[in-house]
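Asker: Next one to model:
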Amino acid sequence: MPELPEVAALAEFLAEHLRGAVVTKVQIASVAVLKTADPPYSALEGRAVSGARRLGKFVSLDADGLHLVFHLARAGWVRFTDTPTDIQLKMGKGYIAARLSFSSAAGPLGLDLTEAGTKKGLAVYVVRDPQDVPGIAALGPDPFSPGFDVDTLAEILGSSSQQIKGVLRSQSVIAGIGNAYSDEILHAAKTSPFAIARSLDRDAVQQLYDAIHSVLGTALLEAQGKAPSELKDAKRSHMRVHARTGEPCPVCGDTVREVSFADTALQYCPTCQTRGKILADRRTSKFLK
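Answerer: Predicted coordinates for the structure are as follows:
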């Protein structure tokens, strides 16, 4: 799933390449993907793109006052081309959920929203204001917003009895962080994923705050300027523990471990994060020891 760094780079790429381009055609190839009906998606046609921005893990394209907002979910992605095809998409066929065609000073452009697999979560909205999208209206503070300081984080954590891994992933608490970067942040902060949020003392909160900005900041720099086709590999290349089960931790050399759940998994380093303790894997144990 693309998270804050990749979505930010994607929005920047689209703003650069689509600004001034006119939407000539919109095709929706999946009934499930379109979450709004008013205004109709056809209302985008004939409008010029004035910009694109990231809101949490959403991307919003501004087209003369209307906004095409999309969330790529777990298996969604973007395919951008300057040699688009005129082929009409067939409803419910293939992995392309939506297609936008543009005319620009440089020539025709195309943007496909794609989704692999059978579990579909990609969502598209056409709205007058991005805040009309429920997921955006419910977003918590962005880690890079001016008001997000260590005191804000301390207040958030101090009021939560949840495990810190879940807090970091909750978009209504902190916007933009998902499964992968929460693993990386907790590793950098030397914090157990199962630590209770309100149990962290001030030093631990400061470590976590610093890790949020160092991990996401580094990833932002890695992703900046890359085309959509390169962003997934850029994300994978600098991960230290996420998706590295069985590999040596690059900090201490211990073996990276995994805890699996029904539809996801987390990775951590016992030496760096849990004082050497191996966390119970819920595939084989119902209880954490």
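
Asker: From now on I want contacts and neighbour counts done on CA atoms only, so please keep to that.
Answerer: Fine.

Asker: Tell me who's in contact with the residue nearest to Ser229 when sequence neighbours are not counted.
Answerer: Once flanking residues are discounted, Ser229 sits nearest to Arg79: 7.1 Å by C-alpha to C-alpha, 6 or more residues apart in numbering. If you count contacts by C-alpha atoms under 8 Å, 6 or more residues apart in numbering, Arg79 has them with 111-114, 228-229.

Asker: Sequence B follows; please return its structure for comparison with A:
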Amino acid sequence: MPELPEVEALRGFLAEHLVGRVVERVYPVAVSALKTYDPGVWALEGGTVDAVERYGKFLGLRAEGAEGAGGLYLVMHLARAGWVRWNEKLPDAPPRPGKGPLALRLRLAEPPGTGVDVTEAGTQKRLAVYVVRDPAEVPGVARLGPDPLADGFTRESLAELLAGERRQVKGVLRDQSVLAGIGNAYSDEILHAARMSPYKLAARLSDEEVARLYEVIGTTLGEAVERSRGLPLRDLKAEKKSGLRVHGRKGEPCPVCGDTIREVSFSDSALDYCPTCQTGGKPLADRRMSRLLK
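Answerer: This is a model prediction of the structure:
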């Protein structure tokens, strides 16, 4: 799933390639991905892209002049298997709905044939596309907590968010209404860098632990953004995977201490961690069966 660093890289790439260009046609290929119907996606046609923005893990294109002077936003959530592809030469024929991964195509007026495809692999279709006059009209955007890379996000801000949280810190980090943009992979990376158990209750973190968590949130996400900056879109997924130290590396040695990285599996996800670095050498049990082994 694309998280904050990958979506930020997508934002930068699309801003470079789309801003100042006119939307010629929009083809909604997978109607199931459309979550709004008024205005329709066709209302974007004729508008000039004047901004590409990121809201947590949401990506937004603003088309000035579409449906009047106020403009419209095309807001996307790529979910688990969605992606954005840049094309230098799109087919002349309009795409047809089918079983392929293409969900939406945006064709630019100039240069001729250029545009963007929004795709989704797999059978679980969770990609979401909205056309709105204000990004806050998208329910997921309206619920977002602060962006951890924003200038105004401080250690005190994090401490306030964690105070009273009786949930495990792993779940709190993934909660988009608490912090915007962190998902399963980077929460594993952040907790490993902070030397913190994913099962630790957020409200029980000491001042020192909150300070350490705040520091590694910034460095982990910031370094991932820098690694991704300027890469072609086709390379971003590989860059994310290569930069991860524990997530998705079950059975491999921890790059810090050499212990074997372990995994806890859930119904639709898994967390990865190092026992020596994070849990005092104790393995975590599957939460479906028991709690942390004593």
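
Asker: if we can go back for a sec, considering the contacts of Arg79 of structure 1, which are maintained in structure 2?
Answerer: By both residues aligned by TM-score structural alignment, their matches' C-alpha atoms under 8 Å, those still in contact after alignment to structure 2 are 111-114, 228-229.

Asker: re earlier: pipe the contacts of Arg79 of structure 1 into JSON lines and attach distance to Gly178 of structure 1, secondary structure and neighbour count per row.
Answerer: Shown next, in JSON lines, are the contacts of Arg79 of structure 1 (distance: C-alpha to C-alpha, whole Å; DSSP: H, G, I helix; E, B strand; the rest coil; neighbours: other C-alpha atoms under 10 Å):
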{"residue": "Leu111", "distance to Gly178 of structure 1": "25", "secondary structure": "strand", "neighbour count": "19"}
{"residue": "Asp112", "distance to Gly178 of structure 1": "23", "secondary structure": "strand", "neighbour count": "19"}
{"residue": "Leu113", "distance to Gly178 of structure 1": "20", "secondary structure": "strand", "neighbour count": "24"}
{"residue": "Thr114", "distance to Gly178 of structure 1": "20", "secondary structure": "strand", "neighbour count": "18"}
{"residue": "Pro228", "distance to Gly178 of structure 1": "19", "secondary structure": "helix", "neighbour count": "20"}
{"residue": "Ser229", "distance to Gly178 of structure 1": "20", "secondary structure": "helix", "neighbour count": "13"}
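
Asker: What residues does Arg245 of structure 2 make contact with?
Answerer: With C-alpha under 8 Å, 6+ apart as the criterion, the residues that contact Arg245 of structure 2 are 189, 254-255.

Asker: Could you report the distance from the equivalent of it over in structure 1 to Asp254 of structure 1?
Answerer: Correspondence of Arg245 of structure 2 to structure 1, assessed by TM-score structural alignment: Arg240. Distance, Arg240 of structure 1 to Asp254 of structure 1, by C-alpha to C-alpha, to the nearest Å: 12 Å.

Asker: before we move on, what about Tyr41 of structure 1?
Answerer: Here the criterion is C-alpha to C-alpha. By it, Tyr41 of structure 1 lies 52 Å from Asp254 of structure 1.

Asker: For the stretch 151-294 of structure 2, which segments count as helices?
Answerer: 155-162, 169-174, 184-193, 207-228, 233-243, 275-278 (DSSP state H, counting those that start in this stretch).

Asker: Excluding chain neighbours, what is closest to Thr271 of structure 1?
Answerer: Asp254 (6.4 Å).

Asker: mind listing what that neighbour touches?
Answerer: Residues in contact with Asp254 of structure 1 (C-alpha under 8 Å, 6+ apart) are 248, 269-271.

Asker: Test my guess that Leu127 of structure 2 contacts Val84.
Answerer: No: Leu127 of structure 2 is not in contact with Val84 according to C-alpha atoms under 8 Å; the separation is 11.3 Å.

Asker: higher neighbour count, the two?
Answerer: Leu127 (23 against 20; other C-alpha atoms under 10 Å).

Asker: list the contacts for whichever residue in structure 1 pairs up with that one?
Answerer: Counting by TM-score structural alignment, Leu127 of structure 2 lines up with Leu122 in structure 1. By C-alpha under 8 Å, 6+ apart, the contact list for Leu122 of structure 1 reads 33, 70-76, 115.

Asker: and of those, the nearest to Lys289 of structure 1?
Answerer: Using C-alpha to C-alpha, Arg74 comes nearest to Lys289 of structure 1 of the contacts of Leu122 of structure 1, at 30.4 Å.
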